[in-house]
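>>> Have a look at this prediction, sequence included:
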Amino acid sequence: MAQIPHVLVVDDEAAQREMLVYNMEAAGFRTTRATNGEEALESVAEDPPDVIVLDWMMPLLSGIEVCRRLKIKSETAAIPVIMLSARSEDVDKVRGLETGADDYVVKPYSVTELVARVRASLRRVRPATVGQTLTYDDIVLDSETHRVTRDGSDLKLGPTEFRLLSTFMEKPGRVWSRDQLLDRVWGRDVYVDTRTVDVHVGRLRKVLTESGGADPVRTVRGAGYALG
């Protein structure tokens, strides 16, 4: 459940919003909704998505302003934003992209194409969720077959350890706090003590080093864990 890609859909028009949510969920994504810009910013703070599908024209706070605020904050700057707009002029596209949008889709659009663009964004930020093979040094993780090898030897990982490793391998070097790992690996709706993270990281380390290889998981005192 925790590995299902999360898409935030932001649109003030109910019919358009629900159509997008329906199609994103049919494509296998977990979704949350926001009906305006303020709601979108609150949603990102509470439950950070992997991709944001954001309408430009909204009352109170426009999609452009939401995008600008997200991109100037280090903790949300890397979240891909796909801007939806009826504005088709090149100058509008340029404005949207210069504000920080990662993609710009003009209305009316093909839902199939939009889903493909969401998947393309996910390939950049969470490759394991779209079936890609991840590699770090001599460790290879195949997210489609759920197979992990190190130096050519198969590793037997439990489902939680597999999700932990894929999270680490998607962003080598990034320091993950225990709370961030709980959200990503266990999910926000499951109550798990942060000490459980330490237990599963210990199990992951044991499997990764059982054939004598160096431990690739680094403990960052007071912060969490990182790969490499």
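That came through, no problem.
>>> C-alpha from now on. contacts and neighbour counts both.
OK.
>>> how close does the residue nearest the centre of the chain sit to residue 126?
Centroid-nearest residue in the chain, with C-alpha atoms, centre = their mean: residue 50, separated by 2.8 Å. Taking C-alpha to C-alpha, to the nearest Å as the measure, residue 50 falls 8 Å from residue 126.
>>> hang on, residue 165 in a strand?
No. Read with DSSP: H, G, I helix; E, B strand; the rest coil, residue 165 is helix and lies in no strand.
>>> and the comparison structure, right after this:
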Amino acid sequence: MSTVLVVEDNVTQQQLLCWVLKKMGLTVIIASDGLEALEKVRIHSPELVILDIVLPHMNGYEVCRRIRADSKTQKIPVIICSAKKEEFDLYWGMKQGADAYLTKPYQAKEIASTIKSFLKNEAQLAG
């Protein structure tokens, strides 16, 4: 079973993402800030990271840069999922190494299809 790290400080958004991911048959780990996210990436080696931008202690752009800078984590797909919708935000997120950039609010089907496109063993994904 694939593991996904959800980095989101808003509890409602955390719950929504967890619901979608668990429905897909994935294991979910949660981090509420940037520093916790890096620690959980190091400990759990998730197959995918879903990352908000506006976070306590360290923003998502910096988290993404650090994931990409570490040879042990640089190949983990990172999906930024943020309320920041300006063209520059999308550009900057991709420039930091994100593999995809989704804006809030998003549809469950949109996040599910994006996740499926990055996980190798799609056969184990439900729904």
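The structure has been received and is ready for your questions. Worth saying up front: this structure is predicted, and the values here are computed from it rather than measured.
>>> Would you mind measuring from the aligned residue in the first structure for residue 69 of the second structure to residue 66 of the first structure?
Aligning on TM-score structural alignment places residue 69 of the second structure opposite residue 72 in the first structure. With distances taken as C-alpha to C-alpha, residue 72 of the first structure is found 10 Å from residue 66 of the first structure.
>>> more crowded one of these two?
More neighbours surround residue 66 than the other of residue 72 of the first structure and residue 66, with 21 against 13 (other C-alpha atoms under 10 Å).
>>> Just to check, that one is in contact with residue 34?
No. The criterion here is C-alpha atoms under 8 Å, and residue 66 of the first structure misses it with residue 34 at 11.8 Å.
>>> which position in the second structure aligns with the residue nearest to the centre of the first structure?
In the second structure, residue 50 of the first structure lands on residue 47 (TM-score structural alignment).
>>> one step back: next, the contact list for the residue nearest to the centre of the first structure, please.
Listed by C-alpha atoms under 8 Å, 6 or more residues apart in numbering, the contact partners of residue 50 of the first structure are 5, 6, 7, 8, 79, 80, 122, 125, 126.
>>> what about 6 Å?
By C-alpha atoms under 6 Å, 6 or more residues apart in numbering, residue 50 of the first structure lies in contact with 6, 7.
>>> hmm, back to that, please report the distance of the match of residue 69 of the second structure from residue 50 of the first structure.
17 Å.
>>> Same question for residue 133 of the first structure.
19 Å.
>>> Check residue 155 of the first structure too.
Going from residue 155 of the first structure to residue 50 of the first structure by C-alpha to C-alpha gives 28 Å.
>>> which residues does residue 80 of the first structure contact?
51, 102.
>>> at 7 Å what do you get?
51, 52, 102, 121 (C-alpha atoms under 7 Å, 6 or more residues apart in numbering).
>>> Tabulate the residues you listed in CSV, adding columns for neighbour count, distance to residue 27 of the first structure and secondary structure.
Output for the contacts of residue 80 of the first structure, formatted as CSV (neighbours: other C-alpha atoms under 10 Å; distance: C-alpha to C-alpha, whole Å; DSSP: H, G, I helix; E, B strand; the rest coil):
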residue, neighbour count, distance to residue 27 of the first structure, secondary structure
51, 24, 14, strand
52, 26, 15, strand
102, 18, 21, coil
121, 21, 14, helix
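>>> isn't there a strand covering residue 57 of the first structure?
No. Looking at residue 57 of the first structure with three-state DSSP, it is coil, so not inside a strand.
>>> doesn't residue 63 make contact with it?
Yes. Look at residue 57 of the first structure against residue 63 with C-alpha atoms under 7 Å: they come within range, at 6.3 Å.
>>> between those two, who's got more neighbours?
Comparing residue 57 of the first structure with residue 63 by other C-alpha under 10 Å, the one with more neighbours is residue 63, at 27 against 19.
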